[in-house]
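[1] pasted the sequence and its predicted model underneath.
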Amino acid sequence: MNTFSSDHLTLGVCDYPEHVPAEDWPKHSEQQKQIGLAIVRLAEFSWTKLEPVEGKFDWQWLDEAINIYADQGLKIVLCTPTATPPAWLIQKYPEILPVDEQGRIKKFGSRRHYDHASPIYRKECVRIVTAMAQRYGQHPAVIGWQTDNELGHEGTGCSYGGASAAEFPAWLRTKYGSLDNLNEAWGTSFWSQTYNEWDQIEPPNLTAVRQANPSQVLDFKRFCSAMIEQFQILQIDVLRALSPGRFITHNFVTFSAESDLYRLCEKLDFVAWDSYPVGMLEFFATWESEEVKSSYARTGHPDLVSLHHDLYRGLKGGTGFWVMEQQCGHANWAQYNPLPADGAVKLWSAQAWSHGADVLMYFRWRACHMAQEIMHSGLLHQNGKPDRGFHEVAELDPSNFPLAPVEAKVAVLHDYDSLWAYDQQPHNKDLSYWLQFTMFYSALRKLGVDVDIIHPRQLADKQYKLVVAPALTLMTDEIAEALNKYHKGLFVFGPRTAFRNESGRVAEQGQFEKIEALVGCQLTNFDSLRPTLKQTIKEHNSSSTIEASLWCEGYAPTTGAPIWCYQGGPLDGQAAVNQNGLVTVVGALSLELIEKVLVHNLQKAELDYMHLPDGVRVSQRGTRKLVCNFNQSDVCWNGVTLPAVSYQWLTN
């Protein structure tokens, strides 16, 4: 459902009129209309402003703001203000506050200071959302709602005490049915961890000496994700009843790992996310040097940004998504916050469109005068004068960006259970799920290949010529069935594939137990490499060699055959890459090896690819191809000069 429709990219802005004098609102709305903005997001974090004391509401300011924007023809997205429970609410119900991993109560004074499982807070949230929806749910200018804000972000997805600690055993009892089943799933015979009463089970924090039981941690992650999902559904149910015909969405974040977003977005009409390319560099893979990070310091790395566009487009099966917050100047929250390059805002906007964004909302309208975000820029400076982002947005012509599907022929598989299981026991301090995932994703993007990022269960919905599973380490029966039934194209699997079963234990028959017929090999051993330790890999029946780092695992082919083998070291002679008909398994982490394997499979699938210069990326939406240059210098490519920090249309 989307009560706002357009045949081209739509631009909007996140505004906080309550942060500036009311006499500035008419001018702001006029300026927004003049530079081509069509939508304004309002009322996020405004609970105290709307309800200064319990039960006494002040709607006048929001009534006035909405009407001023509506008079300019601007459409409104309202936010439920539940990310910021007021001080009076915390004073009355201090048990709402969450508990961190160190057992400390998180205090009032920031945001998302609540336990998602708290029945008291859930009741209060239903009350404020009901009041807002009753007043504005049928306002002609209100086209939709955003629930809360960045659910679970910044370490707020889990509470290790209070309501969550009380609810966790009950959730486990529903899941397992008996303590015998739980003890078996968690392997509690190890270190005498066996439970004989449900109330003996606590959240997995502050465990003595070493890490908590990884299966317990995995289930706690699932539990916390379920609590967030329940928390959001309560709001969605209210909005559906009182604001029919309006869409409901949520703004997700960079490299989200706090909840299973495939489940969290099921009842949303579409997905939105908050894009901050410069700040995102701090999440960059460890194989890149500070020199490389510096080269993208003012534009962000193209693959990290595009990965998120593709991820959020794919959560609901490839539907159009929104960027609810698009960086338009310097941010305030990263370790380093350089000023973006001239042209970066236009470049990010075009890139978002090319990956399937239907709407871009810039954050924020006017830079804040107070509190935590005082160093964060907006389209206007604090003094109300236009910042550079203002002029770049004004120069964009949305009609140049027609809406159309992104028709990718390659799928990259993603799974939150695998993420949680991988990162709990990485076996190498420089490794993580997202790092390994990004290596495969970035290799495809460097080859100019458009991709869908989807969950394995979504494979049945569309035919792909190539499916890449970078880090599908946790293999459930559901996923195994989806993989074994999919015979429509080529497969490439990465290291650690199918190493664990649903509870996080290693499969009884070892790696690949549920998909051995598919991959045609068995694991012999794995090797975690120190930063300076390299492993040589030799192509079968060739003198070509490359070096791997971080991680290597050897395979013994059953029905498959080695195409790359280890040379020297403890895995000498064993397969590093095994091929079994249409299926290839890559056991070593090497950007060069990954690219070679992907090129080989793209050729077999008869898919077009190109070797792009560093920082140059190509993507296609509908019939239009866009080439983006994220470098801060001109690049000559295919006889064309690509200006620094720019985009242009690519003609065949």
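    In hand now; what should we look at?
[2] rest of the way, CA atoms for contacts and neighbours
    Will do.
[3] check contacts around residue 425.
    Applying Cα atoms under 8 Å, 6 or more residues apart in numbering, one finds that residue 425 lies in contact with residue 214.
[4] where's it relative to residue 176, distance?
    24 Å (Cα to Cα, to the nearest Å).
[5] end to end on stretch 488-498, go ahead and measure it.
    Stretch 488-498 end-to-end distance (Cα to Cα) = 21 Å.
[6] so how far is it from its chain's centroid?
    Remark: stretch 488-498 is offset 21 Å from the chain centroid, using Cα atoms, centre = their mean, to the nearest Å.
[7] adding another structure so you can compare the two:
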Amino acid sequence: MRFNEKKAYKGKDFLLGVCYYPEHWPEDMWEDDFRRISGMGFNVVRMGETAWNLLEPEEGKYDFTLFDRAIAISERYGLKIILGTPTYAPPAWLTQKYPEVLRVDFRGLAMAHGSRRHYNYTSQVYLRLCRDIVAAMTAHYGNHPSVIGWQIDNELNCHSDMSFAESDHLAFREWCKEKYGTLKALNAAWGTSFWAQTYSEWSQVFLPKPTVTYHNPSHLLDSYRFTSDSAIRFAEPQYQILKAGIASQQFVTHNGIFGNIDYSTFTERTVDFLSYDSYPSFQLMRKDVPLKEKDRLSGKHLSRMRGYSAKFLILEQQAGPGGQTGNVLNNDRDDYLQTSPKPGQMRLWTWQSIAHGADGVLYFRWRTCPFGAETLWHGLNDYGNQPNRRLEEAGVIAEEVTRLAGTLLATRVAATAAILGDYDNDSNCKIDRHTGTDYWRSEESIYLALTNRHIGTDVLNWNTLGGPQDLKGYSIIFVPNAQIFDSKQAEMLRIYAEQGGTVVLGPRSGYKNRDNHAYMEPFPGVVRKLAGVKVKDFTMVDPYVEHQGLLFSNAGDNGESVVDAPIFHEILSPEEEGVHVAATYAADYYAGMPGVTVRETGRGRIVYFGTFFSLVNSEALLEQLGVGDAAEGWAKLPPWVETVYRTDGKATWAILLNYSGTPALVSFKGKYEERIHRRTLEGELTMNPYDVWMIELQV
């Protein structure tokens, strides 16, 4: 089971709605708002996570009257409610009375009340107060007929993930005791004999603190693991309280995905299924990605979501230009205002979420807030409720989705390629900063290269896989970042390849163990036998050397066929039978020497890629491997028209998404029924900018 079907949204209704915060608006506006929300064709509203100060104005004194009144009005218009536990923004009375709950930064400065996420996960006082407010809300709304689900907290680890309060240091020490048992084991795991770092008393063990120079990488890796575990242990009691007190039809979820949380473990322990907040405009702000590929990259994050929950909700879907202001004194990030979604773009992003597995989408937000740090974060309605094109677009989406809800609920995404990674290697990217972000860019490049060929692609976490059987159905698997790797994982890939799959390993694969120590064996460590190669030499790339790159064996002798090979080069040497050279380096002292190898094994093959992936060299590799366009049998599509396949086990549908602001020329090789616009497609046709088609491929 490659997707987590157990931890999946299983509602009978497709959910479409908005985030609405009644405490932000005069009460005489509520009736009209809920009437209009319902009139749009929406069926759900999310609220509650911002209002601890109202729900508990004094410690132990609860007041649910405001939300009782708001929910009563929403009921009259047939709207269901998702309630948030309000623990991401503790009220002023709480932080004043219990200052030990405040988050502390790396330099020891406590974060004051006045923004959000200013608490730490390990304060026992804060954990008690969170349990109390969640228990009170559960007792009041746990059997409410209009409440269909709960969201724990809000965007855990957004803005800031690590905390260094006294309680965090003490909790980390206990976490280390629990993990290692003895100081001897901890010292061995952290390699503390280096730079005389050996600990002789547990009282000497803390989270990383300011030092003269570099921290211990193994210590850092455990601090990231601890941060993840702290978030999980913070959310888990809320989940337990809710599950013990709510009606069976009410679900529990959380809206990710943010840094320093191992979401495979988080999903198993703290929610019925994981949800996501989708803001493609953050991709549009990037300057390192071509325009047609920017918001398409949001599909990679949605593909990762499927690895945690086969079906999920979007609890915040971008409804206008996002922006935040008021950070001038912190000076840790700039204020910003994004470009407005172009006509059709909000619909495209909504369908992007749906195509990739969302069985519910809630827009953030119904109306732009006229005060606070998010006056620039625009909703479907602007401040004065004037009609606008985004609101009209949402009405079109509601009609389409309502009409196709049955098919969407009954189908699952079908993919034939996968990208594998895990939390340890993601954490190591933050530690090994000389190459860290390049591993993430490699993953993006691979995703774009595969989707340029209209190949359905999943992004999976190793921890969600039970064994080689979970890799069945994929024809190719990329493991771009396998620096921290073990023999069990290598064996899983060997079995998969023997059975006919293609595995592609990235640079520096298999060279470190789970303690972040290099294996005492030649590179590439534990994958050396699997790949059938050894690394003879390696170097960071000198950016001043001309014509650096790879020449693939099927590219001929034309120098223009050299493709880029950025950041780092491993010079490979085949040492097992069945290994052949797929590409050689084009320059420097190792010109002509192997940079990419392929080992034939069983019915499959193992590729070792000795440099970082770019879009160009990823596409060259796919060409070398004979991986063609998945749409070739039924259509000719431009690369920027993403194709997501969905199946109910019998029929297959392809959802086409045009990310370009210009028309796309599409040529069909047969006659197909298109479900969104309700028409027949045949021959050469023009797909409008930002348009979406849903095509039935087979019955």
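    Cool, got the structure. No experiment lies behind these values; they were computed from the predicted model shown.
[8] burial of residue 192 of the second structure, as a residue count?
    16 (other Cα atoms under 10 Å).
[9] give the aligned range of stretch 65-84 of the second structure in the first structure.
    Under TM-score structural alignment, stretch 65-84 of the second structure corresponds to residues 60-79 of the first structure.
[10] list of residues touching that stretch?
    Contacts to stretch 60-79 of the first structure, defined as Cα under 8 Å, 6+ apart, come from residues 17-18, 25-26, 29-30, 33, 37-44, 141-148.
[11] quick check: buried residues in it?
    Buried residues in stretch 60-79 of the first structure, counted by 16 or more other Cα atoms under 10 Å: 62, 65-70, 72-79.
[12] and stretch 164-182 of the first structure, by the same measure?
    Within stretch 164-182 of the first structure, the residues that count as buried by 16+ other Cα under 10 Å are 164-169, 171-172, 179, 182.
[13] tell me the counterpart of residue 298 of the second structure in the first structure.
    Aligned partner of residue 298 of the second structure by TM-score structural alignment: residue 305.
[14] what does residue 17 of the second structure give?
    Using TM-score structural alignment, residue 17 of the second structure sits opposite residue 12 in the first structure.
[15] the helix or strand harbouring its match against the second structure, how far on average?
    Using DSSP states H and E, residue 12 of the first structure sits in strand 10-14. Average distance, strand 10-14 of the first structure versus aligned residues of the second structure after superposition (mean Cα distance after the TM-score superposition for the first structure): 1.4 Å.
[16] mind giving me the packing neighbours of that strand?
    The criterion is 3 or more Cα pairs under 8 Å, 6 or more residues apart in numbering; DSSP states H and E, and the helices and strands that strand 10-14 of the first structure contacts are strand 39-42, strand 321-327, strand 357-363.
[17] one more pass at 6 Å, please.
    On a contact count with 3 or more Cα pairs under 6 Å, 6 or more residues apart in numbering; DSSP states H and E, strand 10-14 of the first structure meets strand 39-42, strand 357-363.
[18] tell me how many other residues surround residue 408 of the first structure.
    19.
[19] aligned partner of it in the second structure?
    Aligned by TM-score structural alignment, residue 408 of the first structure pairs with residue 415 of the second structure.
[20] any idea how far residue 430 of the second structure is from its match?
    For residue 415 of the second structure relative to residue 430 of the second structure (Cα to Cα), the value is 30 Å.
[21] helix, strand or coil: sort out residue 562 of the first structure for me.
    Here residue 562 of the first structure is recorded as strand under DSSP: H, G, I helix; E, B strand; the rest coil.
[22] that one matches what in the second structure?
    Residue 562 of the first structure maps onto residue 581 in the second structure, by TM-score structural alignment.
[23] which stretch of the second structure lines up against the longest helix along the first structure?
    Criterion DSSP state H: the longest helix present in the first structure is helix 214-242. Aligned by TM-score structural alignment, helix 214-242 of the first structure falls on residues 217-245 of the second structure.
[24] what do you get for stretch 135-142 of the first structure?
    Mapped onto the second structure using TM-score structural alignment, stretch 135-142 of the first structure spans residues 140-147.
[25] what about that stretch, distance to the chain center?
    31 Å.
[26] and stretch 629-641 of the first structure, by the same measure?
    29 Å.
[27] ok, and what's touching that stretch?
    Contacts with stretch 629-641 of the first structure, where a contact means Cα atoms under 6 Å, 6 or more residues apart in numbering, come from 615-616, 642-646.
[28] how about 10 Å then?
    295-302, 341-344, 347-348, 612-618, 642-648 (Cα atoms under 10 Å, 6 or more residues apart in numbering).
[29] strands - which of the residues you listed land there?
    Within these, residues falling in strands by DSSP state E are 616-618, 642, 646-648.
[30] which among those residues end up buried?
    616-618, 642, 646-647.
[31] between the helices and strands packed on strand 10-14 of the first structure, which gets nearest to residue 400 of the first structure?
    strand 357-363 (12.7 Å; Cα to Cα).
[32] packing partners for the closest one?
    strand 10-14, strand 39-42, strand 272-275, helix 302-314, strand 321-327, helix 344-354, helix 388-395 (3 or more Cα pairs under 10 Å, 6 or more residues apart in numbering; DSSP states H and E).
[33] mean per-residue distance, the last one to the second structure?
    Taking mean Cα distance after the TM-score superposition for the first structure, the mean distance separating helix 388-395 of the first structure from the aligned residues in the second structure is 1.2 Å.
[34] ditto for the second one
    The superposed strand 39-42 of the first structure is, by mean Cα distance after the TM-score superposition for the first structure, a mean 0.7 Å from where its aligned residues fall in the second structure.
[35] where does that strand end up in the second structure?
    Mapping strand 39-42 of the first structure onto the second structure (TM-score structural alignment) gives residues 44-47.
[36] and for the third one?
    Applying TM-score structural alignment, one finds that strand 272-275 of the first structure aligns to the residue range 275-278 of the second structure.
[37] quick one: the nearest residue to the match of residue 408 of the first structure once chain neighbours are set aside from residue 313 of the second structure, how far?
    Distance criterion Cα to Cα, 6 or more residues apart in numbering; nearest residue to residue 415 of the second structure, sequence neighbours excluded, is residue 456 at 4.1 Å. Using Cα to Cα, residue 456 of the second structure is found at 20 Å from residue 313 of the second structure.
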